[in-house]
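In: could you look at this predicted model? Sequence included:
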Amino acid sequence: MTADLGQIESVTIQLQVYNRLREALFTGKLLPGESLTIRNLAAMLGTSPMPVREALQRLVAEHALTQLPNRTFCVTPFTAAMFRELMRVRMAVEGLAANQAVRRITPETIARLREINLEMKAGVEEGVPTAVMTANRAFHFTLYESAEMPQLLDIINGLWLRAGPYLMNAHRKLDNPTPFLRAGTLFHERIIAACERGTSTAAARAIAGDIWHSARYFRRNVDVINEATPPAAAPPRGVLAPRSAEEAAEILRLLQEAGLAAVVQGGRTGLSGGARVQPGELVLSTERLTAPPTIDPVAGTMTVGAGVVLEAAQQAARAAGLYLAADLGARGSATLGGMAATNAGGPLALRYGTFRQQVLGVEGVLPDGTIVRRLGGLYKDNSGLDLSQYLVGSEGILGLVTRLVLRLHPAPVARRVAVCTLEGAAEALALLPALRAGLGPDLQACELMIDPLLTETCAARGLRPPFADPAPAALLIEVAGADPEACGARLEAVLETALEAGRIRDAVLSASEAECLRLWGLREGCSQFLFQNAGPITSLDLSLPLAAIPAFLAEAEDLCAGRARPYVFGHLGDGNLHYVLACPPEAAPTDEIFALTARHGGAITAEHGIGADKLRWLPLCRDEAEIAAMGRLKRAVDPGWILNPGRILSRPCPQTPEARP
């Protein structure tokens, strides 16, 4: 009996996971072009990998997902099959007239259909695609269930499952989908009217018209729907997933002997193409380097596998009453090894520094198979060169990180978040010294958002704006410390002084943790808006001297005039601007923006790294001698140039013509 109960529980969990993944597909939460892994989905759903694996295989069998050679999954590409499914529904609808199914629809169902259509209309007018698609799906499901048409329900269910991500993507990417969506609500009104009259023929005609209207629309816009999908990676020759440094060392020695290249992959959340597979490469995955966090509460350190995701490490630190001072929007997917390899930044870098400052030691494997093991967790160790830091920020070209020792901090007792509005970036920079002086070490984050980014984010994503009137710029400020009252009082005092002096227009201050999360939701919503709602974009990650930011922004806006619409936000305290160009990629003035950044003494990447995508611009911020020195280091540990070739450095590297091609 116990075994039977266990089996029932297992089946129940599998079904729950399957249904949750279906819902994510229906509502477009799993986006076209997004790389899905069993581990990342399990973390997202808060379950073990086994039921996720079963659910993914079922969705592959239903053609909703496609399995890729490197054991990842993606939403099945949008093809003519989608249109054929729509036509199948249209033909099946004719059966409504034949069997008088409409007459089974009750007055209560008609009232519910009218409510749903009103919800859809509201979503259309407010510009909230998720609400529109949810209401549209609910309308059809309610209609077919009430008409007792299970065959038709199955067809429409399958269609939504496969097309949901693309329908959502279409609404996010098309310039003005509102007329199409309004027309959909009109078709729904015709369907409701026919159902009220009990006229099956008229209802079938209205439903078929609605379906045909959608089919023509998506056929006409299929290129726009698909254009946001990132460049496809080449299929890997194979995937190698070591479980230890020793296995990784053996793999790399064999690759050197065979002259085979490999690219390191962790959570694949990078934005510079560093983990994208190039033709002929194997994948060296960290997915099995998942030694769980071990915490030394006395030393304040954590020893952990490189394949562990950031969020799991954060939770382990919190459970021990400590704090891992690193955070990213991709915390549920980004792996610690990848964060070390890219020297990840994020909003907490203002107070705690980049990820490099959190790394006390590393176990790693050089491309020639040499194991470097510095896991003592010593805060001070000047005995020879620090090879741990040699690997941090190397983007995988100098070795594979397998384990890390991370610095932990006392957990803040309380935090307060404020958002204030200003006249522009210059005014935000002028406020920064007052924030540092008045808040001291409690100043944890200082995030700049240049309008219209915040205004458009709130409108597109259904967020409540913090102020009635938009302002040229907004600044999110977070303080965290050991004294809740003093923490909030200092922030209030600084903002009050700034308001009286006319340095800021207005301010709102959190009074609870829920309000902290809501205000941070505005900042994180900016990233989501840009990647999901703003159309085709080119995202630049710039580092600038603080004093140069106002002049840079003015000159960059002139460069973009008539070519691209710039959206700007970033980590003001450390000079890191995310400068996002909304325009077709081929029209983006990337060369000019990077050159302007260099003229102002900045760097073309602050957090994301060079990877493969920014390689040709490296000479803008590193001179010939520096690049040559990087090449000599690379060749010394990787004579075959086999690990992450074509990232940071060309292959063969400049000034190293003898490097093996």
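Out: Looks like it came in fine. Numbers count the residues shown, from 1 in each chain.
In: only C-alpha atoms for contact and neighbour calcs from this point on.
Out: Fine.
In: give the buried residues for the helix or strand harbouring H171.
Out: Assigned by DSSP states H and E, H171 belongs to helix 150-173. By neighbour count on 16 or more other C-alpha atoms under 10 Å, the buried set for helix 150-173 is 152-153, 155-173.
In: alright, now check it against this:
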Amino acid sequence: MDTSISVLAELRGAIGADSVMAGDAMEAKHFADWVVKAAEGAGPIAVAYPRSTADVSAILRVCHAHRIPVVPQGGLTGLVGGATPVAGCIALSLSRMRAVEEVDAAAATITVQAGVPLQVVQEAADAAGLLFPLDIGSRGSCVIGGNVSTNAGGNRVLRYGMTRELVLGIEVVLADGTVMTSLNKMLKNNAGYDLKHLFIGSEGTLGVVTRLVLRLFPKPESVCTAFCALPDYAAVLELLRRARGKLGGALSAFEVIWPEFYKLATTEHGVRPPVGAAAGVYVLMDSLGSDQEQDTAIFSALIEAALEDGVVDDAVIAQSYRESREFWSLRDSVAEFQRTFDPHVGFDVSVPIGRMQEFIDDCRAHLVARYAPVRALWFGHIADSNLHICVKQEPDGPTKKEIDQIVYGRVRAFGGSVSAEHGIGLLKKPYLEYSRSPVELDVMRRVKAALDPEGILNPGKVF
């Protein structure tokens, strides 16, 4: 009997015939993540839809016994090919594992299955009078298991940290079907190795995350937002220094936008310009607090002092939540790039904050040296070292590979990271060594070999 037929029969026997789809019954969405399609003829032999950890364990036991690759899939919103299937694999979709199991107000935690959409986690926390702070643009379609597996970042990292800082407990199924349950709710727990960190950010290569205990926080009672025009990047660093000193932990976002992005957003994206268009650089800044009147006074004093001292040339402070959202609509207009700036090559990198402008100037110079009319956009979270770059592709310009080599080469030269918050997947694999030493890569491979000796979990991804 053909191995794939045998495997499908075993899987259907283990988790139910209605939970394993093959052939024409497979939905097309499972053949790609958001941007990377499976190679021609390299789709999955089936898609399995577990409803529980026990189902995931059964799937992996069968696949491990037959050495069949397994590619975990969440909301399929990834940008680096981490969930793209490989030839002859089983795609393991978490889309039926959508239970919010518990909100524990005393412990300030929420326990969920890995297939729960991020927005549902946020709404469940909100209904309990609490906040789950992770927030990214794909909140309605990405799922929490994928967020954890890629260690997602987003707009509030400055205050609350990456996803890694929001996970207290984890349940994960190893390659051979072994279930490791560690649904810890305690902030302090130093009983041996904290194994959850092996799986957070490992992109499904070490195990399949099935359930999570996540940290919740008090809901902010105040929001202050300002949009500022500054003369140069040195002024950005000074404003950040002042904001950290005056706002402390209330500072929740510090987005920096360079003129190329600002011009595109306020002309072709139809966003109303909050300030004049002649600045050297722009800053969108948020603080979250507990007393609107008091917090507004402190925030306003910070901006006024920066204006008086010439650190900021122009600034507008939002007078309402609606106006705050209008400011953010400029930053979020990145979603319009497919309409106004395609085809382009996008980058999500980290560079030391103090050298960010130097990096941009150097990177731009290398791109111009290759193609003088090059167009590039620069923007990012910056206070957490994260810079986004979009380089327009032109018919007579450099190829995607050439652009990648230029940008990632400059990242390496500046001691940065080729991936700030999207993972490695397939697209960044050739450049992982730009940011990790040979010893680090060797340790990663040893961990992989120990937990997945047959190499069935998301093969070909990361390294």
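Out: On my side now, so go ahead. On a predicted model such as this, the values are computed, not experimentally measured, just so you know.
In: quick TM-score on the pair, please.
Out: Put the two chains on top of each other and the TM-score (TM-score structural alignment, normalised by the length of the second structure) is 0.89; 428 aligned residues with a C-alpha RMSD of 1.7 Å.
In: can you give me the helices in the stretch 551-661 of the first structure?
Out: 590-599, 624-637 (DSSP state H, counting those that start in this stretch).
In: just to revisit the earlier point, which other helices and strands contact the helix holding H171 of the first structure?
Out: helix 2-26, helix 80-99, helix 129-146, helix 222-226, helix 513-532 (3 or more C-alpha pairs under 8 Å, 6 or more residues apart in numbering; DSSP states H and E).
In: same thing but at 10 Å, please
Out: On a contact count with 3 or more C-alpha pairs under 10 Å, 6 or more residues apart in numbering; DSSP states H and E, helix 150-173 of the first structure meets helix 2-26, strand 73-75, helix 80-99, helix 129-146, helix 178-197, helix 200-220, helix 222-226, helix 513-532.
In: on contacts alone, who are the packing partners of the fourth one?
Out: Looking back up the chat, that one is helix 129-146 of the first structure. Against helix 129-146 of the first structure (3+ C-alpha pairs under 10 Å, 6+ apart) you get helix 2-26, helix 107-126, helix 150-173, helix 178-197, helix 453-461.
In: redo the ones you listed as CSV? Include distance to P279 of the first structure.
Out: CSV is the format used below for those (distance: least, C-alpha to C-alpha, whole Å):
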stretch, distance to P279 of the first structure
helix 2-26, 30
helix 107-126, 44
helix 150-173, 28
helix 178-197, 41
helix 453-461, 38
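In: of those, which is nearest T421 of the first structure?
Out: Nearest of those to T421 of the first structure, taken as C-alpha to C-alpha: helix 453-461 at 11.0 Å.
In: for that closest one, buried residues please.
Out: If you call a residue buried by 16+ other C-alpha under 10 Å, then helix 453-461 of the first structure has these buried ones: 453-458, 460-461.
In: for F227 of the second structure, which three-state class applies?
Out: strand (DSSP: H, G, I helix; E, B strand; the rest coil).
In: wait, it touches Y262, no?
Out: No. Counting by C-alpha atoms under 10 Å, F227 of the second structure does not reach Y262; the two are 11.8 Å apart.
In: what touches both of those two?
Out: 273, 282 (C-alpha atoms under 10 Å, 6 or more residues apart in numbering).
In: returning to that earlier point: and of the buried residues of helix 453-461 of the first structure, the nearest to A587 of the first structure?
Out: L453 (20.5 Å).
In: make TSV from the helices and strands packed on helix 150-173 of the first structure and add distance to Q57 of the first structure and mean neighbour count to it.
Out: Formatted as TSV, these follow (distance: least, C-alpha to C-alpha, whole Å; neighbours: other C-alpha atoms under 10 Å):
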stretch	distance to Q57 of the first structure	mean neighbour count
helix 2-26	10	15
strand 73-75	10	21
helix 80-99	20	17
helix 129-146	24	20
helix 178-197	33	18
helix 200-220	28	19
helix 222-226	24	17
helix 513-532	27	18
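In: including distance to L366 of the first structure, could the ones you listed go into TSV?
Out: What follows is those, written out as TSV (distance: least, C-alpha to C-alpha, whole Å):
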stretch	distance to L366 of the first structure
helix 2-26	39
strand 73-75	30
helix 80-99	47
helix 129-146	47
helix 178-197	55
helix 200-220	50
helix 222-226	39
helix 513-532	35
